[in-house]
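Show me the folded form of this:
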Amino acid sequence: MIKPLRKAVLPVAGLGTRFLPATKAMAKEMLPVVDRPLIQYSIDEARAAGIEQFCMITGRGKTALVEYFDKAYELESTLKQRNKPEALEALRASEMEPGSIVSVRQQEPLGLGHAIWCARSFIGDDPFAILLPDDIILSKTPCLKQLADAYHETGGNVVAVTEVPHEHTNRYGILKVGADDGRMVEVTGLVEKPKPADAPSNLSIIGRYVLTADVMTHLSRLERGAGNEVQLTDAMAKMIGTVPFHGLRYEGKRFDCGDKVGFLEAQIAFALERADLGPQVREFLKYYCERL
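Prediction:
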């Protein structure tokens, strides 16, 4: 029997050094794409996939991430007094069910695998999703919903995958693949950041995962891998052959918002999708393009 998927872990302990000085006094995940912070996109995507319980893996200076989802009584009262119904409606996107979100501190930056291990009490014996807020995906069906559907179809582990240039395989976790029907691929091996000459394919994992709790057994050993960090990819690789493991070629366009160019591209792409902003954005893009 396949257990229901109700939990999600969001690793948000990074320093955001690529966005200094903006991230000197604010969490990188609070940077807005149009008018919503990155963390909100991940939470919204997870809720659309049926996720009900959330765990943020935080670090020093990240308290704003939790506070963002708290109820802002004074702000709501002021908006009501000033008759600002549209602003009040905008706040509803950040409302969470009481007790649905917790945070755990990662005291040392020892890698993604270590961050997930920090959530071991939250995860327990349940399957769980992982969303890396740096990645936001513009799609008709939310990316994690696509993964959740694939999980309920196959059981075991499912990761979102995309093709990357062969010369960039040393930046990602890369799959060794078996059966491939064009949508779903059987994962027969995983390599963290291989050199292009050693890469078994050019299929890369992006920041969306659905994993069974079995991975925690391997993470608990806290074995160091690439970069002298505890790598989630290494722990997942040890599960191959014991549980079903698939990569899903998801529908949608991914934006790497941990990169300045990717972040700027996401601003434009998401703004163009909005009826209230799209026409104006097209106009100013046309203006600037004609000046080049």
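
From here on, just use CA atoms for contacts and neighbour counts.
Noted.

what ranges do the strands span in the stretch 1-150 of the chain?
7-11, 32-33, 36-37, 53-58, 101-105, 128-131, 135-138 (DSSP state E, counting those that start in this stretch).

from the chain's centre, how far out does the second one sit?
When distances are taken as Cα atoms, centre = their mean, to the nearest Å, strand 32-33 is centred 15 Å away from the chain's centroid.

Now show me the structure for the sequence below, then we'll compare the two:
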Amino acid sequence: MKNKITKAIFPVAGMGTRFLPATKSIPKEIMSLVDRPLIQYAIDEARAAGIKEFIFVTSRGKAALEDYFDHAPQLEAELKRKGKKDLLEQVKNTNMDSGAIAYIRQHKALGLGHAVWCARRLVGNEPFAVILPDDIIAAEKPCLQQMVEAFEKNPGNMVAAMEVAPDRASAYGILDVQEDHGSLVSVKGMVEKPAPGTQPSNLAVIGRYLLTPQIFKNLNAKQEGAGGEIQLTDAIAQEITEGRPVYGYRFNGQRFDCGSKSGYLQATVSFALSRPDLRDDLMGFLREVVNIDQAAQ
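All right, here's what the predicted structure looks like:
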């Protein structure tokens, strides 16, 4: 087994029901955050971390996602003809080389663990990354790059982690910490969606994972966990039980849950305010809204 991580799995088979009716006709991952779809942020983060092969676990109705990464000769020719070099470059950056991207169907919605298991033959016997596009992380150094650098010094299963309020712990997989070394913690247990008040810590797992191929053997059992689904958290917890290292990595950055409407809107505002071409107009509008709201009170 090699230690360098060059493959990433993107589980994108979900129906996006929280964003209906918009997701009736377009995959949630194509929804735009300012002017780039959510999936593009995930791809850019993976590229920055050295990922060369991109594996999408999809389902029926995701054709638009596949088309997004394909070349668009007519559009590119038109942009070139009109001299729109910046836009042409942006469009070309969305193209994926032949052979760099693969699509696997998850025919039944059996959970995140099952989605990862579906990609086992394409990953083979090497460590790999898993990126959940719903989790958008604004960071000076991309989150997955931070983790890959930590993995090179501490090989083993690694999950991105962040502190959450105690009353929110039941919505996450929670780490039971053995040793805390600051950005890196060693883990002695993991609990998926613990009952309120029973969580072992307030350190939650979010959508970035670096995993060893042993995980696929654990997932082969297809044991149902929380919610009657095959949980990736359970397969990682089995690694701890069998004496192999599991780490939590406290990343530097701000995470937005774009799987929820509120988180998606917060990310939109935050990313727009970080753009010099949008900041002033948007900030002026937000001030007006706040002033109107305060006056109404």
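
Got a TM-score for the pair?
TM-score for the superposed chains, counting by TM-score structural alignment, normalised by the length of structure 1: 0.97, backed by 292 aligned residues with a Cα RMSD of 1.1 Å.

want to throw the strands of the stretch 1-150 of structure 1 into CSV with distance to Thr217 of structure 1 and mean neighbour count?
Below are the strands of the stretch 1-150 of structure 1 laid out as CSV (distance: least, Cα to Cα, whole Å; neighbours: other Cα atoms under 10 Å):
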stretch, distance to Thr217 of structure 1, mean neighbour count
strand 7-11, 17, 24
strand 32-33, 36, 18
strand 36-37, 34, 16
strand 53-58, 19, 23
strand 101-105, 19, 17
strand 128-131, 14, 24
strand 135-138, 27, 22
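
of all these, which lies closest to Met216 of structure 1?
strand 128-131 (11.2 Å; Cα to Cα).

can you tell me what part of structure 2 that closest one aligns to?
With TM-score structural alignment applied, strand 128-131 of structure 1 matches the range 128-131 in structure 2.

List the contacts of the matching stretch.
Applying Cα atoms under 8 Å, 6 or more residues apart in numbering, the contact partners of stretch 128-131 of structure 2 are 5-11, 42, 116, 207-213.

can you do 7 Å?
5-10, 42, 207-212 (Cα atoms under 7 Å, 6 or more residues apart in numbering).

Identify the farthest-apart pair in these.
Counting by Cα to Cα, the most remote pair of the contacts of stretch 128-131 of structure 2 is Ala42 and Thr212, 20.5 Å apart.

Tell me which residue of structure 2 lines up with Arg36 of structure 1.
Under the alignment (TM-score structural alignment), Arg36 of structure 1 maps onto Arg36.

which ones are touching the residue lying closest to Glu140 of structure 2 once chain neighbours are set aside?
Counting by Cα to Cα, 6 or more residues apart in numbering, Glu140 of structure 2 lies nearest to Gly253, which is 7.2 Å off, once chain neighbours are set aside. Contacts for Gly253 of structure 2 (Cα under 7 Å, 6+ apart) come out as 137-139.

on that earlier part again, mind reading off the mean deviation between the match of strand 128-131 of structure 1 and structure 1?
Mean deviation of stretch 128-131 of structure 2 from its aligned counterpart in structure 1 after superposition (mean Cα distance after the TM-score superposition for structure 1): 0.5 Å.

Tell me where structure 1 has helices.
With DSSP state H, the ranges of helices along structure 1 come out as 38-48, 63-68, 73-81, 85-91, 112-117, 120-123, 143-154, 215-219, 232-237, 260-272, 278-291.

Just say which of the ones you listed is most tucked in.
Comparing these by mean neighbour count (mean count of other Cα atoms under 10 Å), helix 112-117 comes out on top with a mean of 24.

Can you name the residues in contact with that helix?
By Cα under 7 Å, 6+ apart, the list of residues contacting helix 112-117 of structure 1 reads 11, 57, 106, 216, 219-220, 222, 230-232.

Which member of the contacts of stretch 128-131 of structure 2 is positioned nearest Ala63 of structure 2?
Phe10 (15.2 Å).

circling back: let's have the strands of the stretch 1-150 of structure 1 in a markdown table, adding distance to Glu186 of structure 1.
Shown next, in a markdown table, are the strands of the stretch 1-150 of structure 1 (distance: least, Cα to Cα, whole Å):
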| stretch | distance to Glu186 of structure 1 |
| --- | --- |
| strand 7-11 | 23 |
| strand 32-33 | 34 |
| strand 36-37 | 34 |
| strand 53-58 | 28 |
| strand 101-105 | 33 |
| strand 128-131 | 19 |
| strand 135-138 | 23 |
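
right, and those - which one's nearest Lys80 of structure 1?
strand 36-37 (21.3 Å).

And the closest one, how far out from the chain middle?
14 Å.

now do stretch 241-255 of structure 2
With Cα atoms, centre = their mean, you get 15 Å for stretch 241-255 of structure 2.

Now do that stretch: distance from first to last residue.
30 Å (Cα to Cα, to the nearest Å).

residues of that stretch that come out buried?
For stretch 241-255 of structure 2, a neighbour-count test (16 or more other Cα atoms under 10 Å) marks 245-252, 255 as buried.

any idea how far Phe10 of structure 2 is from the residue nearest to Glu140 of structure 2?
Distance from Gly253 of structure 2 to Phe10 of structure 2, by Cα to Cα: 21 Å.

go on, Asp257 of structure 2?
For Asp257 of structure 2, the distance to Phe10 of structure 2 - Cα to Cα - is 16 Å.

re earlier: looking at the contacts of helix 112-117 of structure 1, which one is closest to Tyr287 of structure 1?
Pro11 (39.3 Å).

State the distance from the closest residue to the closest one other than its chain neighbours to Val104 of structure 1.
Nearest residue to Pro11 of structure 1 in three dimensions, chain neighbours excluded: Ile57, at 4.7 Å (Cα to Cα, 6+ apart). Here the criterion is Cα to Cα. By it, Ile57 of structure 1 lies 5 Å from Val104 of structure 1.
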